[in-house]
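Asks: Pasted the sequence and its predicted model underneath.
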Amino acid sequence: MTKTVCIISLTPVTDEPRVLRQSKALADAGWSVIVAGFRGRQEPPAFWRYIEVEHVYETRRLIENVKLDWKRRLSPYSGQYAEDYYWSHAGYDGIYEHIATLENVRCDLAIAHDYFTAPIAARLAALSGGRFSVDCHEFSYEQYMHDPKWIRRERPWVHAMEKRFLPAASVVTTVCDGIADALQSTYKLQKRPVVVRSTAFYHDLPFRPAGERIEVLYHGIVSPMRGLEQTIESVKLWKPEYHFVIRGPGPDDYIGSLRALADQHGVTDRVRIDPPVPFNEMVPRANAADIGFFVQPDISRQKRFTLPNKFFEYVQARLALCVADLPEMARLVKEHGLGTLVPQITPDAIAAQINDLTREKINAYKQASMTAAMTLSWQSEADVMLRAYGIEPARPKEMAAT
């Protein structure tokens, strides 16, 4: 009998790389796949049973809001209060009812993406007589350490939620070793979370030597705390043939502020901000660039242990890499000879590393990405995920990029 998995991610799931890869591996292993989440720009894959959900906020009386706020405040002392607050917060109860009652979902395995879907997955697993797992994209306990309001108001509740649900999950997975260790030590987990890196599907793309114009590409979510402001400011210090391209989704006002910053520093002719492209086009489009770029500040363990989708997408695009000197990315850059590391997130430090990337070095790093592409691909990582869920991968396996 075919087993069923329900993947719950409160993101635009049709554009969410980790959900798309995860669901493909499970479908290839013979499982029936249900995915619940917000609608993205792309149509869902044909093999999904897709359930579009949304937050529905209820109007409450003042006294009800006061009671709920006290539950949030008391959540560090009571996991039940933390969960009670959750079910009345941001319409999560309505999302569960949509999946379990309106759509009548029953599954053998419910996979929660991050702590804020864990209660939904846990309740759905209990209803179905199945298991639930939590896939932690982040070390959420330190996710917004730059925001004093979040630290004061939300962080204790986040900690209480993860403390309640991570130990109860049949499997906890995460994206890198640093976060796996932090989760295990913070929540006293009996088993270390299984590391399933956010590697990209393998792409068979050509080596493209650097030309007269050198393109430095950042692609991904366009938002603060990703070093974009410092990088735009640094462009005026770059050699004239080097240009910076930002490609991805982001709030209009923030993107407008980046354009204004480029104008302020006199580099509008060398900074281009492109709209996002569909998931299937991200890596092939990136192949037209020369350097894959990502820096962010080391202000917390969450930031320190970053190992994002884009790192592996740049490798699949056969780019040279220029990334922050943070331990998870640095280890792979050094192991595979993929590029250069930025020691500080300042305009001067960024410019120094970019200017040091001669065409000869760029081509050598691109060749290193050619060599590492299969090793650092989802084709190599999918089996790790399947075995974490107790699923033996099918043989022979063909998992081409979708």
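Replies: Noted; the coordinates are in hand. Remember, predicted model here, so these are calculated numbers, not experimental data.

Asks: going forward, measure contacts between C-alpha atoms and count neighbours the same way
Replies: OK.

Asks: Straight-line length of stretch 302-313, end to end?
Replies: Using CA to CA, to the nearest Å, the gap from the first to the last residue of stretch 302-313 comes to 20 Å.

Asks: Centre of the chain to that stretch, how far?
Replies: On the basis of CA atoms, centre = their mean, to the nearest Å, the separation between the geometric centre of stretch 302-313 and that of its chain is 8 Å.

Asks: How about stretch 372-390?
Replies: Mean C-alpha position of stretch 372-390 versus that of the full chain (CA atoms, centre = their mean) differs by 16 Å.

Asks: buried residues in that stretch?
Replies: Residues of stretch 372-390 classed as buried: 372-374, 376-379, 381-386, 388-389 (neighbour count, 16 or more other CA atoms under 10 Å).

Asks: ditto for stretch 184-193
Replies: 184, 187, 189, 192, 193.

Asks: Name all residues that make contact with the residue nearest to the first one when sequence neighbours are not counted.
Replies: Setting aside the residues directly before and after it, residue 184 is nearest to residue 192 in space (CA to CA, 6 or more residues apart in numbering), at 5.6 Å. Listed by CA atoms under 8 Å, 6 or more residues apart in numbering, the contact set of residue 192 reads 172, 180, 181, 183, 184.

Asks: Below is an additional structure, to be compared with the one above:
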Amino acid sequence: MFSLVANAGTVDGRVMKQAATLRDSGYDVWLYGLLVPGSAESEQAHGINVRRIPYFDSKKVSSRIKATALSVFGRNQDLIDQTDKALREANARKQELANWLNEKRERVYYEAANKATGHFLKKKYKSKKQELKNLVAELEAAKGSVFYYRYYQFAENLISHRFETLPDIIHAHDLMALPGAVALSKLTGAKVIFDAHEIETERTPPLPADRKQFIKELEEDLFQHIDEMVVCCDSAADFYFDIFKKKRPILVMNAPDNRFLTNTAPPGHDIRSQSGLSAETPLIVYTGAVGLEARGVDKIVQSLRYLPGYHLAIQGPRKDKFDSWLRAIAEEEGCLDRVHFLQSVPQDILVDTLRTGDVGVCAFQDVSLNHRYALPNKLFEMAFADLPLCLSNLVEMSKFIQRVGNGVCMDETNPSAIAEAIRHVYENRQRYTLSPSGKEALSREYSWATQARRLQEMYAKLGRPIAFPKLMA
């Protein structure tokens, strides 16, 4: 089977957990991801064959490959086709300019017949060089701004790849990978699974109206060609059932793989020790990407104003601008010395790393339907680390707290209310420690073993047909 995702692949915990589960179930798993700086085109990762392809590639493809890639875009086919022609013409012009400059370089500087000719050639050379520079800048800007074209280019590059084997099932993670999955299924007869990590039309920050309409139409057109759909929470299943219509999507939550839990912080990864804190110091834990306001980490930092003596450890992937942004807020609140920015750790030790905190907090803001329905992996990671939780008072998080009973929901928009919830949970930690029934519910309903079983059952129903390729590139 093929697993497709529009990132490097191995960095995506959901993708890798599923790939490992299917590998252990006897499937020959090939993961096709995105070639990004620092990643290899080909590697083996945990027994999984990983291959990576670029988003944009100006290489020529056969008319059949182009037609197949375009055909899956339904109502947006003309839009994609026009954009593709314009970008390819610009790429051709870029190559033409580059060739001219290479031919003229020596003549301009070393072989001018006389001073006047040399001056003319040099001036023309500089003019053409600037033209090329401008064109390259325009092309790069177009690649980033032509939102919808990335879906097509990824699909075209995928199906023009020379595969070492062919799939019987193609599992597309997120919408960016789905056009390629559908196009490849047309060439191989493979069945298609769409795994919606997000509600695509409701991403954060909100999409402009034209992009949202493109996504809506693309989903409706592509969903006619998929065999199964997977989502991360019940609310997303309800949302997509209205669009998919064939059947209710399969629920596979973002639970951590609890097979690797040791119930002890790994050596060198005790967040309390890393933060330089004593056992008596109240320690709040936030894990996951930081981003800007939508994740509410700024409000968690601001809540420290009302929590003298409490410290906050932030563990997760960040870009420097996010650290700078949060540091400025912490400095303004007078609590920078109580905020600890820790490095990410591998997924297989993350849960055990979190164990030395006192309270886990997740303050997603209700800025989109995607956030309102969020049931993020960080929630499960903190729960399996036995941390009592303070969560946003949103649909899925509220349901989780009611079911498991290991924390409270709070007004995620108000730093004072966040502080009140944190203090209450910290001072009543025994009350919010998982009870035997809570542990049983967490393990039975939310463990990766349960999610893996659903995944395996779905694959078993699809069967394992032999794909007879019509013709590959």
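Replies: That came through, no problem. These numbers come from a predicted model, not from an experiment.

Asks: if we can go back for a sec, go through the contacts of residue 192 of the first structure and flag which are in helices.
Replies: Members of these lying in helices (criterion: DSSP state H): 180, 181, 183, 184.

Asks: Aligned counterpart of the first one in the second structure, please.
Replies: This points to residue 180 of the first structure. In the second structure, the residue matched to residue 180 of the first structure (TM-score structural alignment) is residue 237.

Asks: hmm, who's touching stretch 226-239 of the second structure?
Replies: For stretch 226-239 of the second structure, the surrounding residues in contact (CA under 8 Å, 6+ apart) are 182, 191-199, 248-254, 373-375, 396, 458.

Asks: buried sites along stretch 209-226 of the second structure?
Replies: Applying a neighbour-count criterion of 16+ other CA under 10 Å, the buried positions in stretch 209-226 of the second structure are 212, 214, 215, 217, 218, 219, 221, 222, 223, 225, 226.

Asks: what's the answer for stretch 58-73 of the first structure, then?
Replies: In terms of neighbour count (16+ other CA under 10 Å), stretch 58-73 of the first structure has its buried residues at 68, 71, 72, 73.

Asks: So which of these belong to helices?
Replies: Judged by DSSP H, the subset of the buried residues of stretch 58-73 of the first structure located in helices is 68, 71, 72, 73.

Asks: Report the separation between the second one and residue 65 of the first structure.
Replies: The reference is to residue 71 of the first structure. When distance is defined by CA to CA, residue 71 of the first structure is 10 Å away from residue 65 of the first structure.

Asks: got the buried residues for the lengthiest helix in the second structure?
Replies: Secondary structure of the second structure per DSSP H: the longest helix is helix 77-110. With burial defined by 16+ other CA under 10 Å, the residues of helix 77-110 of the second structure counted as buried are 77, 80-81, 83-84, 87-88, 90-91, 94, 97, 101, 108.

Asks: again with stretch 240-250 of the first structure
Replies: The neighbour-count check on stretch 240-250 of the first structure (16+ other CA under 10 Å) flags 242, 243, 244, 245, 246, 247, 248, 249, 250 as buried.

Asks: And the second one, how far from residue 318 of the first structure?
Replies: Spelled out, that is residue 243 of the first structure. From residue 243 of the first structure over to residue 318 of the first structure the distance is 18 Å, taken as CA to CA.

Asks: before we move on, what about residue 107 of the first structure?
Replies: 39 Å.

Asks: How about residue 82 of the first structure: what's its closest non-neighbour residue?
Replies: Spatial nearest neighbour of residue 82 of the first structure, excluding adjacent residues (CA to CA, 6+ apart): residue 75 at 4.4 Å.

Asks: Report how many residues lie close to the one you found.
Replies: 22 (other CA atoms under 10 Å).

Asks: May I have the residues that are in contact with it?
Replies: Residue 75 of the first structure makes contact with 81, 82, 156, 157, 160 under the criterion CA under 8 Å, 6+ apart.

Asks: And the fourth one, what's its match in the second structure?
Replies: So that's residue 157 of the first structure. Aligned counterpart of residue 157 of the first structure in the second structure: residue 214 (TM-score structural alignment).

Asks: Quick check: which element contains its match?
Replies: Secondary-structure assignment from DSSP states H and E places residue 214 of the second structure in helix 209-222.

Asks: compared with the first structure, how much does that helix deviate?
Replies: Superposed on the first structure, helix 209-222 of the second structure shows a mean distance to its aligned partners of 1.4 Å (mean CA distance after the TM-score superposition for the first structure).

Asks: How far off centre is that helix?
Replies: Offset of helix 209-222 of the second structure from its chain centre (CA atoms, centre = their mean): 19 Å.

Asks: thinking again about what came up before, return the member of the buried residues of helix 77-110 of the second structure nearest to residue 355 of the second structure.
Replies: Minimum separation from residue 355 of the second structure among the buried residues of helix 77-110 of the second structure (CA to CA) is found for residue 80, which lies at 49.2 Å.

Asks: contacting residues for the closest one?
Replies: Taking CA under 8 Å, 6+ apart, we find residue 80 of the second structure in contact with 70, 73, 148, 149, 152.

Asks: Likewise for residue 122 of the first structure?
Replies: Counting by CA under 8 Å, 6+ apart, residue 122 of the first structure makes contact with 110, 131, 132, 169.

Asks: how about residue 455 of the second structure, what's its partner in the first structure?
Replies: Residue 455 of the second structure is assigned residue 385 in the first structure as its aligned equivalent, the criterion being TM-score structural alignment.

Asks: re the thing from before, show me what the residue nearest to residue 184 of the first structure lines up with in the second structure.
Replies: Residue 192 of the first structure maps onto residue 248 in the second structure when the alignment is built from TM-score structural alignment.

Asks: With residue 298 of the first structure instead?
Replies: Residue 298 of the first structure maps onto residue 366 of the second structure when the alignment is built from TM-score structural alignment.

Asks: contacting residues around that match?
Replies: If you count contacts by CA under 8 Å, 6+ apart, residue 366 of the second structure has them with 294, 372, 394.

Asks: Tell me which of those you also see in the first structure.
Replies: Here is what carries over to the first structure from those, by both residues aligned by TM-score structural alignment, their matches' CA atoms under 8 Å: 372, 394.

Asks: Adding secondary structure, write the contacts of residue 366 of the second structure out as a markdown table.
Replies: As requested, these are exported to a markdown table (DSSP: H, G, I helix; E, B strand; the rest coil):
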| residue | secondary structure |
| --- | --- |
| 294 | helix |
| 372 | helix |
| 394 | coil |
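
Asks: Run through the residues that contact residue 138 of the first structure.
Replies: Counting by CA under 8 Å, 6+ apart, the residues that residue 138 of the first structure touches are 114, 174, 175, 179, 302.

Asks: Much appreciated, bye for now.
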